[in-house]
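Engineer: Sharing a sequence plus its predicted fold:
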Amino acid sequence: MSERVLIEVTDGVARLTLNRPDAANAIDVPMADAIMEAAVTVAEDRDVRAVVLTGTGRMFCAGGDIMAFAQDLDQAHAVIARITAPLHAGIARLATMDKPLVMLVNGPAAGAGLGLALLGDIVVASTAAHFTSAYTAIGMSPDAATSWLLPRVAGLRRAQDMVLTNRRVLPEEALACGMVTAVAAPDEVETVVASYLDKLRAAPPGALGVSRRLLAEALSSGLSGHLEREAAGIVGRAGSDDGKAAIRGFFDRKE
């Protein structure tokens, strides 16, 4: 695996770390490839129960590597296409895997970094973090699912404000509007993430996978179709081995 993204698996948790601290963890072609490869690796690893994504150094992720775009402006479109193809494939795999995704936003997130930060099922932000769209500041438009995720988690009006004006959002506002799940001091953020991981590891993996898919589809599906998917999901869980074991375990604990 490329050193652009580090992978560490411990006690059923895969930790993915964006690893270009000298470049603010900006996404160049090798990092985009590494994100896609890492996403496939952890999604297919049966020993992995949950995934954490974070960054090395002061920044979470500054977005796309502007220096890579600027080296040859006549070919900037080709470079961006080469980045977005694997990056978006990696994001899609992380979004659809049967495992919860926890974002540890250790520092500022901008551009594609904002999209990555919003992708988590649980997002824990350091008080050292802040969130900026940044795209229109360099004449670009959103990628990395930013324009899909932001209206869903923060509302359309706030998304319009952030994307069109590049206004910086601090952790307190991000928490209040639903962009993040929790905020913690830099020296406490790992402890908060660990507490969430304990809860996720304790849950049956199949139940988390089905629930994750249902929540992801909720805002883009009609009620009738969604009710059918809910029914199929819960019936399937009741018929599965780990579903039956979970029900038995619940009553054993009650007794």
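Structural biologist: In hand now; what should we look at?

Engineer: C-alpha only now, for contacts and for neighbours.
Structural biologist: Noted.

Engineer: Show me how far stretch 199-217 is from its chain's centre.
Structural biologist: 15 Å (CA atoms, centre = their mean, to the nearest Å).

Engineer: who's in contact with that stretch?
Structural biologist: 12, 49-50, 96-100, 121, 226, 229-230, 233, 237, 242-243, 246 (CA atoms under 8 Å, 6 or more residues apart in numbering).

Engineer: Buried members of those into PyMOL, please.
Structural biologist: To isolate the buried ones among the contacts of stretch 199-217 in PyMOL, judged by 16 or more other CA atoms under 10 Å, type:
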select buried, resi 49+50+97+98+99+100+121+226+229+233+237+243+246
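
Engineer: Against that first model, consider the following:
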Amino acid sequence: MPAPVQLDCQDGVLTVTLNRPESGNGLDFETGKAMLAAVADGAADQRVRAVVLQGSGGFFCSGDDLDSLRRYADGDVAAAPASADTADAFYVRLCEEIVLAPKPVLAAVNGVAIGPGTEIACAADLRIGGPGSRIGCGLIRVGHVGIGAMLRRVVGPARATEIFLSGRLVGADEAHRIGLLDRLVPEDGQVVDEAQRLARDLAHGPTKAIALYKELRERSVEQPVLSALRMQDRFHRRSHAEVADSGEGLSALLQGRKPHFTGH
């Protein structure tokens, strides 16, 4: 049986593929655990300078695995896609790892993203989709709550509320229009290629500066504007002191040449 999560690392880009198309790439215990480990390890690996998350078989991630949910409902607590030690849902910890990763993380939404799949996609720094991309959540239909954290950050509280209350899947054109997809390619077969192209470009960029930007982004969220501006200035000064690539970037600009970034 093929592994539920497949890994490939080339040219500084780690590709993490959910590979359970028969279940819509739903998250069971093993899959959630493997996804979390893959992203956490990739975030810590100095050879990895960008990460792409994708799914196989026309699905990005359809949320929690239905068979696991049935077993959980029948009393099999260990079937839940959550840590046996802390009971934290794997997708929650995965979102945390994506947000905190000191490198760009892209979601190739090549198909359907539902519930936890939507939150994982929204945790990514960039989302790429095609005509077949569908994003949303049906938890309201079964009286459960979710997608109130990461989706809200991407589309705002009002749109996130409407998407949750309707229980609908947002189509590709609307998703692109409201910022739920950053890039929309003409054909579904181009989604992964475009994500890989963007990831390679970012992997060859000043990834230490990207890490600092992500830290600034998280720390300045919902700060008063004056505090956020002062924090931004401190981080700019940190980039001078901590990002070796900043010197190369300035030199290249002044010399009229293309910079060669090392990610340090």
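Structural biologist: Looks like it arrived, so ask away. Predicted model, so just to flag it, every value in this text is computed and none were measured.

Engineer: on that earlier part again, show me the contacts of stretch 199-217 of the first structure that map onto helices.
Structural biologist: Counted as lying in helices by DSSP state H, out of these, are Thr96, His226, Arg229, Glu230, Gly233, Arg237, Asp242, Gly243, Ala246.

Engineer: Distance to Ala216 of the first structure added to the residues you listed, as TSV?
Structural biologist: Below are these laid out as TSV (distance: CA to CA, whole Å):
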residue	distance to Ala216 of the first structure
Thr96	9
His226	11
Arg229	12
Glu230	12
Gly233	14
Arg237	18
Asp242	23
Gly243	21
Ala246	24
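
Engineer: Glu188 of the first structure: which of those is nearest?
Structural biologist: Thr96 (29.3 Å; CA to CA).

Engineer: Leaving out chain neighbours, which residue sits closest to the closest one?
Structural biologist: Among residues not flanking Thr96 of the first structure along the chain, Arg213 sits closest, at 6.9 Å (CA to CA, 6 or more residues apart in numbering).

Engineer: And the one you found? What does it align with in the second structure?
Structural biologist: Applying TM-score structural alignment, one finds that Arg213 of the first structure aligns to Glu215 in the second structure.

Engineer: give me the number of residues near Thr136 of the first structure?
Structural biologist: Neighbourhood size, Thr136 of the first structure [other CA atoms under 10 Å]: 14.

Engineer: what does it align to in the second structure?
Structural biologist: Matched to the second structure by TM-score structural alignment, Thr136 of the first structure sits across from Ile140.

Engineer: re earlier: can you tell me how far the match of Arg213 of the first structure is from Ala121 of the second structure?
Structural biologist: Distance of Glu215 of the second structure to Ala121 of the second structure, computed by CA to CA, to the nearest Å: 19 Å.

Engineer: Which one of those two is surrounded by more residues?
Structural biologist: More crowded of Glu215 of the second structure and Ala121, by other CA under 10 Å: Ala121, with 30 against 16.

Engineer: Name the SS class of the residue nearest to Thr96 of the first structure, please.
Structural biologist: Three-state assignment for Arg213 of the first structure (DSSP: H, G, I helix; E, B strand; the rest coil): helix.

Engineer: coming back round to it: which member of the ones in helices among the contacts of stretch 199-217 of the first structure is positioned nearest Thr84 of the first structure?
Structural biologist: Thr96 (17.8 Å).

Engineer: Check the alignment and tell me where the closest one lands in the second structure.
Structural biologist: In the second structure, Thr96 of the first structure lands on Leu100 (TM-score structural alignment).

Engineer: that older thread, okay, the match of Arg213 of the first structure and Gly130 of the second structure: tell me how far apart.
Structural biologist: 30 Å.

Engineer: Can you tell me the element the residue nearest to Pro102 of the second structure when sequence neighbours are not counted falls in?
Structural biologist: Distances taken as CA to CA, 6+ apart put Ala211 closest to Pro102 of the second structure, at 4.1 Å, once the chain neighbours are dropped. Taking DSSP states H and E as the criterion, Ala211 of the second structure maps to helix 207-220.
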